[in-house]
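Novice: Sharing a sequence plus its predicted fold:
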Amino acid sequence: MDYEKTLNIFLIGERSVGKSSIVLAYTKKEFDESLHTTVGIYFKSIIMDFCDYKVKICLWDTSGQDRYKDMTSNFYRNMHGAILVYDTSRPETLAKLKERADDIQQYSTKKNMVCFVVGNKIDKERAVPKKDGLAFAQKHNMLFAECSAKTNEGIKFVFEELLWNVRCFLFKYG
């Protein structure tokens, strides 16, 4: 084992908001125009140095399709962090995050889990004002950022901020 701590983070949101693209942008600094819809769960991990520890970051990319909702709710239980993703060009994807936020409250065993609302696809024509995403995040006591997995803008910030905010789980609770 070449790491000391494990951090589990899951990405949730409607289909085609760019969850898999965000994972790929962070882990490989790549964008793949031909990514297919995730079926069930997509898993990717990386090992990095963080606060003098070797940390394994496990990214669980959940399908946005309703038929997988029961399966993905099981993943909420032992996660340290959640990234709730919406598409800044599709307003309905932000509205649907309310259900995901409610699911986290219902199923998570870590009541202080760090949650991050992320508006993706800022490289496209905007249909959701930044203030709407921010208001949603504030209402649900979550962090907020916008990014583009396609251009890699904001991706590093999202994960660095999330890591910084979940450090208490890494170092206090394992």
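Specialist: Nice, thanks for sending it over. Residues are numbered from 1 along each chain as shown.

Novice: hey, let's count contacts and neighbours off CA atoms from now on
Specialist: Fine.

Novice: roughly how far apart are the most centrally placed residue in the chain and Trp60?
Specialist: The residue lying closest to the centre of the chain (Cα atoms, centre = their mean) is Ile83, at 2.2 Å. Using Cα to Cα, to the nearest Å, we find Ile83 at a distance of 10 Å from Trp60.

Novice: now Met113
Specialist: Distance from Met113 to Trp60, by Cα to Cα: 15 Å.

Novice: Likewise for Ser21?
Specialist: For Ser21, the distance to Trp60 - Cα to Cα - is 13 Å.

Novice: ok, now Ser16?
Specialist: As judged by Cα to Cα, Ser16 and Trp60 stand 16 Å apart.

Novice: Which residue of these two possesses the greater neighbour count?
Specialist: Per other Cα atoms under 10 Å, whichever of Ser16 and Trp60 has more neighbours is Trp60, with 24 against 19.

Novice: What segments of this protein are helices?
Specialist: Taking DSSP state H to define them, one finds helices in the chain at 19-28, 69-73, 91-95, 97-107, 130-139, 155-165, 167-168.

Novice: Which one of those helices lies nearest to Asn8?
Specialist: For those, the distance to Asn8 is smallest for helix 155-165, at 10.5 Å, taking Cα to Cα.

Novice: Below is an additional structure, to be compared with the one above:
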Amino acid sequence: MGKTSKVVVCGMKGVGKTAILEQLIYGCVSLKSSFYPTIEDIYVANIETDRGTKERVCFYDTAGLEPPLTGPPQSPTMQLTANQVLQRHYLGFAEGFVMVYDTTRPESLDVLMYLKKDIDRNKDKKEVVMLVIGNRTGPDDVNCLENTCSKASNWCSKEKIRHFEVSAMDRPSLYEPFIFMTTKLNPVQNKTAFPQLSTLSKLTQKNNRSEAM
């Protein structure tokens, strides 16, 4: 375990961001649980990667965003209000973004479409890890030609980001996306970035042993 990775959890208000984090870390969320609207909370967890190593991750649970009035983003230059975008200081330090929507609320996916564009335009770090989580809170709308999950999956495929469906009430369903995020944030490091120095070190050790004889 080395560095602490910083991950921002974001999305429309009321989609279950806090419930997902509380369930993932503490496993104490039930249908009777109630949460106050988040301003900002910070959670720290040690999460196992798919290689079996444990890494420390700091999650920033952010205030829920307001939905846009016009549906999915049409213009990349469209101006959003302050309560429709992430506060700018998150974009300065975040190494990863977990974007959450409610599978029964199509407008919550629209929020992520705006949010992704805003993050891409304004993030300080060139390389960040993003994933999308659909929190399944009820059955799909049978009257809808394309349900929200299918729409999200298609959008994520175009944006080249991973999409996961979970339930905040089902703790095991949360493991895969957060193991994926933690693994991506902590790639395997090469033994040495300068193989020629490694070779030189071995030759020096060999010469020292020869002189000692």
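Specialist: In hand now; what should we look at? All figures in this text were calculated on a predicted structure; none of them were measured in a lab.

Novice: and for Ile83 and Trp60 of structure 1, which residues touch both?
Specialist: Common contacts of Ile83 of structure 1 and Trp60, defined by Cα atoms under 8 Å, 6 or more residues apart in numbering, comprise 9-11.

Novice: and those residues as TSV, adding neighbour count?
Specialist: Conversion of the shared contacts of Ile83 and Trp60 of structure 1 to TSV gives the following (neighbours: other Cα atoms under 10 Å):
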residue	neighbour count
Ile9	27
Phe10	23
Leu11	26
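
Novice: Those residues in strands, which ones?
Specialist: Residues of these located in strands (DSSP state E): 9-11.

Novice: what's the burial count for the alignment partner in structure 2 of Thr93 of structure 1?
Specialist: Matched by TM-score structural alignment, Thr93 of structure 1 corresponds to Ser108 in structure 2. Ser108 of structure 2 has 25 neighbours, counted by other Cα under 10 Å.

Novice: Over to Trp164 of structure 1?
Specialist: The number of residues near Trp164 of structure 1, taken as other Cα under 10 Å, comes to 11.

Novice: same question, Lys206 of structure 2
Specialist: Lys206 of structure 2 has 11 neighbours, counted by other Cα under 10 Å.

Novice: After alignment, which residue of structure 1 pairs with it?
Specialist: So, by TM-score structural alignment, Lys206 of structure 2 is left unmatched.

Novice: does Lys206 of structure 2 sit in a helix, a strand or a coil?
Specialist: Following DSSP: H, G, I helix; E, B strand; the rest coil, Lys206 of structure 2 is assigned to helix.

Novice: can you tell me how far it sits from Ser198 of structure 2?
Specialist: To Ser198 of structure 2, Lys206 of structure 2 is 13 Å away according to Cα to Cα.

Novice: next one: Lys3 of structure 2
Specialist: Taking Cα to Cα, one finds Lys3 of structure 2 at 25 Å from Ser198 of structure 2.

Novice: more crowded one of the two?
Specialist: Ser198 (13 against 9).

Novice: ok but that one is inside a strand, no?
Specialist: No: counting by three-state DSSP, Ser198 of structure 2 is not found in a strand; it is helix.

Novice: picking up where we left off before, got the ones in strands among the shared contacts of Ile83 and Trp60 of structure 1 as a markdown table, with distance to Glu33 of structure 1 columns?
Specialist: As requested, those are exported to a markdown table (distance: Cα to Cα, whole Å):
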| residue | distance to Glu33 of structure 1 |
| --- | --- |
| Ile9 | 24 |
| Phe10 | 22 |
| Leu11 | 19 |
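
Novice: Before I go, just wanted to say thanks for your time.
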